[in-house]
Each structure stands twice: as C-alpha cells, then as structure tokens.
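Q: model this:
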Amino acid sequence: MADIPAQDTTPSVEDDTDDIRPSNLPMQTVRPDVYVPIANDTSAKRRRAISLTTKLALFIGLLVGILAWNLWVLQPFFVDGESMSPTLNTRDTLLVSKFPQTWAGLTNSRYIPARYAVVVVRNPQEPSERFVKRVIGLPGERIVIRDGVITVYNERTPRGEDVTLPPCCQNLETTSGTVDTFVREGHIFVVGDNRAPGGSIDSRASLGQIPSRDIIGRAVIRITPVTQIKAL
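A: Okay, here's the model as predicted:
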C-alpha cells in the first residue's frame, strides 16, 4: 500500500492573520469636509464700483479746481484786434492774473493796478465785451492829451509827467485826440498802444474811464506765439 502523506496541520499565514476590515482598524478622527464657497463676484463688482466712483470724484474735483482757478486766479485770454499793436497782436495768448481782483473782493477793497500795467477790462456800457489796454491814469490824477503827448498831473508830479517816456511806451505812434480830465475815485484811465486815429477804443473816447469792478485782471505774460513769449 502506498504511503499516504501526512496532512500538514501547520496553520497557514493567512489563517493567523486577522481579516483586514474597517471594524478592526484603529479608531481615527476624520475631519469633515471643509466647504469653501465659490467666491461671489458681488465683492468684485463692489470694488469696481468704488474704483469708478473714486475716479469720477477725482475727475469732478479736478474739473472744479480748474474752473475755480480759471475764475478767480489765472485765466488765458486771446487777443483779437490791433489796438495794442505793436506790443500785442491778433491771436496772441495772454495769461491774466485775476487774484488781485479776487483778493479785493474778499477784503471789501478796490483793486487799482499800477500805471503802465496791461490789463483786461470789461466795457462798462456792454459788460460782455472785453478789452486789453494799458493803464495810464490813476484815481485823482489829471490826464491831459495834447499835440500827441499824454501828460499826467498828480501830487508827486504837479508839473506833469510825460507817460510816453518809459520803455513800454516808447516808439509808439503819437496819440490822437485832445483830452483834459480828472480820473474819478475808484476808476482808471486806459489807452491802447496803437494810438493812431481809430487804432483803439479806450478812455480817450467811447470806452471812458474804467471802474475798479470792471477790471478783470492784469496780463502777466504772453505765452503764444511760443517764439515771442514775454513778461508784460
């Protein structure tokens, strides 16, 4: 009879190993899923709206600043006509300082520019009209125009001062007309540098004396043409 092999009764590795089941694993703390909501674009829209509002506010502020500056401090004016020739000509651009008049309004006083200053004034009879002229006579002075010469009489020069002698007024055509008048309180007497007959509407004739309230400002510099930039 053939030998019958003995049955191997040694437990297999598989028999000694516990089943791998969840219930047999060590207990672990499992974090629940963290819910991260998808960013809502409302905040982004709000930021954009704030940005646009800020830009609009800056633009409006800048515009108001420019308008205020233009209204009360410094304003460009364009020359139209030859009444101030040869000093100024058509299409010249001037920067006019309005601050002295603004300050006079704030302090309840009168702005009277210096003699020989180039000023922009309103026509007292037609306020929409603007003129650029040169100041010749100041309040209380006597102005005499005779034989082409303008003479100013005041306390400092009781015998009269020829106002055609300063550099700004030399080499100008002799003035036309005959005038003998006193400048009223709070007024100035202005003429154009083009003093030929019909060359300028000014205080010698129809424009008359200019009240302080109608002085817009003093021209401080010519900025165009750029080849002729010049302080006035």
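Q: from here on, contacts and neighbour counts on C-alpha atoms
A: Will do.
Q: To what extent is A196 buried, counted in neighbours?
A: By the measure other CA atoms under 10 Å, the count of residues near A196 is 16.
Q: That one - that's part of a helix, no?
A: No - A196: not assigned to a helix; according to DSSP: H, G, I helix; E, B strand; the rest coil it is coil.
Q: From the chain's centroid, how far away is stretch 202-210?
A: 31 Å (CA atoms, centre = their mean, to the nearest Å).
Q: Which residue ranges of the protein form strands?
A: Under the criterion DSSP state E, the chain contains strands at 74-78, 93-97, 118-123, 126-137, 142-146, 149-153, 161-162, 179-182, 187-191, 210-211, 215-224, 230-231.
Q: Just the buried residues of the longest helix seen in the chain, please?
A: Ordering each helix of the chain by length in residues (DSSP state H) puts helix 42-72 first. Within helix 42-72, the residues that count as buried by 16 or more other CA atoms under 10 Å are W72.
Q: Compare the strands of the chain and give me the one nearest G199.
A: Ranking the strands of the chain by their distance to G199 (criterion: CA to CA) puts strand 187-191 first, at 10.1 Å.
Q: That closest one vs strand 142-146, what angle?
A: Angle of strand 187-191 versus strand 142-146, following axes from the mean of the first three to the mean of the last three CA atoms, to 10 degrees, is 20 degrees.
Q: who touches strand 187-191?
A: By CA atoms under 8 Å, 6 or more residues apart in numbering, the surrounding residues in contact with strand 187-191 are 112, 133-139, 183, 200-204, 208-212.
Q: Please repeat the previous calculation with a cut-off of 7 Å.
A: With contacts defined as CA atoms under 7 Å, 6 or more residues apart in numbering, strand 187-191 is touched by 133-139, 183, 202-203, 209-212.
Q: neighbours of E14, just the number please.
A: The burial count for E14: 8, using other CA under 10 Å.
Q: Spit out the contact partners of it.
A: Counting by CA under 7 Å, 6+ apart, there are no residues that E14 touches.
Q: next up, for comparison:
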Amino acid sequence: MSDNADTKSQNGLWENIKVIIQALLLAMVIRTVLFQPFTIPSGSMMPTLLVGDYIFVNKFAYGYSKYSLPFSPNLFSGRVLEFSEPKRGDVIVFRLPSQPDIDYIKRLIGLPGDKVQMINGVLHINGKPVPKQPDGAFTSDYSKDPGVNVPVFRETLENGVTYDSLDEGMGRGDNTQEFVVPAGHYFFMGDNRDNSLDSRFDVGYVPAENLVGRASVIFFSLGNDTSFREIWKWPTNMRWDRIFKVVR
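A: Next up, the predicted model:
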C-alpha cells in the first residue's frame, strides 16, 4: 500500500509541475506574441494616459520585428506578418531610435511622406491645421507634474480620430520647422504638448522596425504616486474609472 501511495504522490507532484510549466509557457507566448503589459512612467501622454496606468499593448497589430521578441535578437530585419498598417492617431509603444533598449509611448501623427509642423500651438499636417477646440481643464495627481487646471483641447484628425491634448501656453514645441517624414518612418507626438520629448525634438523620425505595438486597454491604474507594491494604499488610490478603459 505504501509503495502505491508513494507512486500516486509522485505522479500527482509531476502532474502539478507539468501544469505549472505549461502555464508559464502559455504566459510567455502571450507576452511575446500577443499582448505585453507596460507601465506609464511619465506625464507626456496626459490626459490620455496617466502616470500609474498599467496597459496592455497589442503586439500583433502591426506584425512583428526583432523588438517584438525578448532581448531583441537579430533573427530578421524589418517587419513580418504585417496584419495592418499603423493609422494616424494610434497610441503606440516604440523603441527609441537612439537607444533601442528604451520604450517610448506616443501618438502617431505623421505617416511616411507626410509634412508635419506646429504653428502657434496648432498642429498642421500636409499644410492643413488640425481642428482644435477647448475641452475643459485637467489637474494632475502626479507630484512631479502637478499641473492644475491645465487647458485641454480636443483635436480631430482628418481620419476622424479625436483625442484630448494639453496646452499650457506657447513653448519651444509650439512653433517648429516643417518635418517631412521619410519613407519607412513615423512621426510621434505626446498629447501633453508642452511636456513631451517626441519627434519634434531628439526622438526624431521612428523607423517602422522600432514599433512594438498599439496601446490597447488600461487594465489597472493607481494615482497619487502610489507604487504597485504598496497594496495597502490601493483602496484609496485606485482609479476605478480607468480600469478596462480602452486607449484612444
């Protein structure tokens, strides 16, 4: 009887180990091929994305490049399995061209061949101003970017994509040269126009290969500089209205 009990115990242990291994492999496949979680570390995409938002990024939206894989191995160049093209207005995670180990998240403004320019705080694409209407005010709960009653403007792109942006007044990014987006590259800007390092500045044009995926949904959100590890602060600092909010 004891030998049979030991055998059953060992079989049960092995079955549990196999289940754990399978679960880990499934999680790795999902993270590598389908969706990857990201944390928003700065206020450059306010008010669309806030510091403390945790989002899922759709990695198969635009196909795959080496940056879709862990450690970015040089297995191939360019993109493969391109199911769809990036669309103007998409919120996208990409690798910084000058430091490809760093992830950035911004809004896609300029497609290959586009002419992009800021004139007196108004975004112009291919010579046409993007409609910009006042849409209230925004106050941040992030200590390093404590904006209070920052003017919000609703912008509507030619393809119908509409979103809010912040504009605190005239800054160095409100009047720029005309940028002509090269073939195979994209032009990105943050929705927090006066507090975003983007294609207007050192980021420059982003190669198609550097795109990681499209921001899909906010699955968790903590305000007031609350760390994910500070579980005891979750009840009072959880942004309940942002959980499972689709990113647009």
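Q: picking up where we left off before, nearest to L52 of the first structure, of the contacts of strand 187-191 of the first structure?
A: Distances from L52 of the first structure to the contacts of strand 187-191 of the first structure, taken by CA to CA, are shortest for S212, at 45.1 Å.
Q: circling back: what would the strands of the first structure look like in JSON lines with distance to I60 of the first structure?
A: Putting the strands of the first structure into JSON lines (distance: least, CA to CA, whole Å) gives the following:
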{"stretch": "strand 74-78", "distance to I60 of the first structure": "19"}
{"stretch": "strand 93-97", "distance to I60 of the first structure": "24"}
{"stretch": "strand 118-123", "distance to I60 of the first structure": "29"}
{"stretch": "strand 126-137", "distance to I60 of the first structure": "28"}
{"stretch": "strand 142-146", "distance to I60 of the first structure": "49"}
{"stretch": "strand 149-153", "distance to I60 of the first structure": "49"}
{"stretch": "strand 161-162", "distance to I60 of the first structure": "51"}
{"stretch": "strand 179-182", "distance to I60 of the first structure": "48"}
{"stretch": "strand 187-191", "distance to I60 of the first structure": "38"}
{"stretch": "strand 210-211", "distance to I60 of the first structure": "35"}
{"stretch": "strand 215-224", "distance to I60 of the first structure": "26"}
{"stretch": "strand 230-231", "distance to I60 of the first structure": "33"}
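Q: Quick check: which of the ones you listed is buried the most?
A: For those, the largest average neighbour count (mean count of other CA atoms under 10 Å) is found in strand 187-191, namely a mean of 26.
Q: chain center to that strand: distance?
A: Using CA atoms, centre = their mean, the offset of strand 187-191 of the first structure from its chain centre is 28 Å.
Q: Please say which position in the first structure S98 of the second structure maps to.
A: The alignment partner of S98 of the second structure in the first structure, by TM-score structural alignment, is Q125.
Q: need the contact list for its match.
A: Contact analysis of Q125 of the first structure by CA under 7 Å, 6+ apart lists nothing.
Q: and it, how far is that from P211 of the first structure?
A: Computed as CA to CA, to the nearest Å, the Q125 of the first structure to P211 of the first structure distance reads 11 Å.
Q: rewinding a little: closest to A44 of the first structure out of the strands of the first structure?
A: Closest to A44 of the first structure of the strands of the first structure is strand 74-78 (CA to CA; 42.3 Å).
Q: average offset between the closest one and the second structure?
A: Comparison of strand 74-78 of the first structure with the second structure after fitting gives an average deviation of 1.2 Å (mean CA distance after the TM-score superposition for the first structure).
Q: Who are the contact partners of S42 of the second structure?
A: Going by CA under 7 Å, 6+ apart, the list of residues near S42 of the second structure reads V51.
Q: got the contact list for E185 of the first structure?
A: Shown in contact with E185 of the first structure (CA under 7 Å, 6+ apart): 139-140.
Q: Can you tell me what it aligns to in the second structure?
A: In the second structure, E185 of the first structure lines up with A183, judged by TM-score structural alignment.
Q: ok, that match to K115 of the second structure distance?
A: Counting by CA to CA, the separation of A183 of the second structure from K115 of the second structure is 12 Å.
Q: one step back: can you say which of the strands of the first structure is nearest to N171 of the first structure?
A: Closest approach to N171 of the first structure among the strands of the first structure (CA to CA): strand 149-153, 12.6 Å.
Q: How about the aligned partner of I55 of the second structure in the first structure: what's its closest non-neighbour residue?
A: Under the alignment defined by TM-score structural alignment, I55 of the second structure corresponds to L94 in the first structure. Take L94 of the first structure and drop its neighbours on the chain: the residue closest to it by CA to CA, 6 or more residues apart in numbering is R222, 4.5 Å away.
Q: what do we get in the second structure for the one you found?
A: Mapped onto the second structure by TM-score structural alignment, R222 of the first structure lines up with I218.
Q: Could you list which residues are in contact with that match?
A: Taking CA under 7 Å, 6+ apart as the test, what I218 of the second structure contacts is 53-56, 242-247.
Q: and of those residues, the nearest to K128 of the second structure?
A: Closest to K128 of the second structure, out of all of those and judged by CA to CA, is V247, at 25.8 Å.
Q: ok, R184 of the first structure to S212 of the first structure distance?
A: Distance from R184 of the first structure to S212 of the first structure, by CA to CA: 11 Å.
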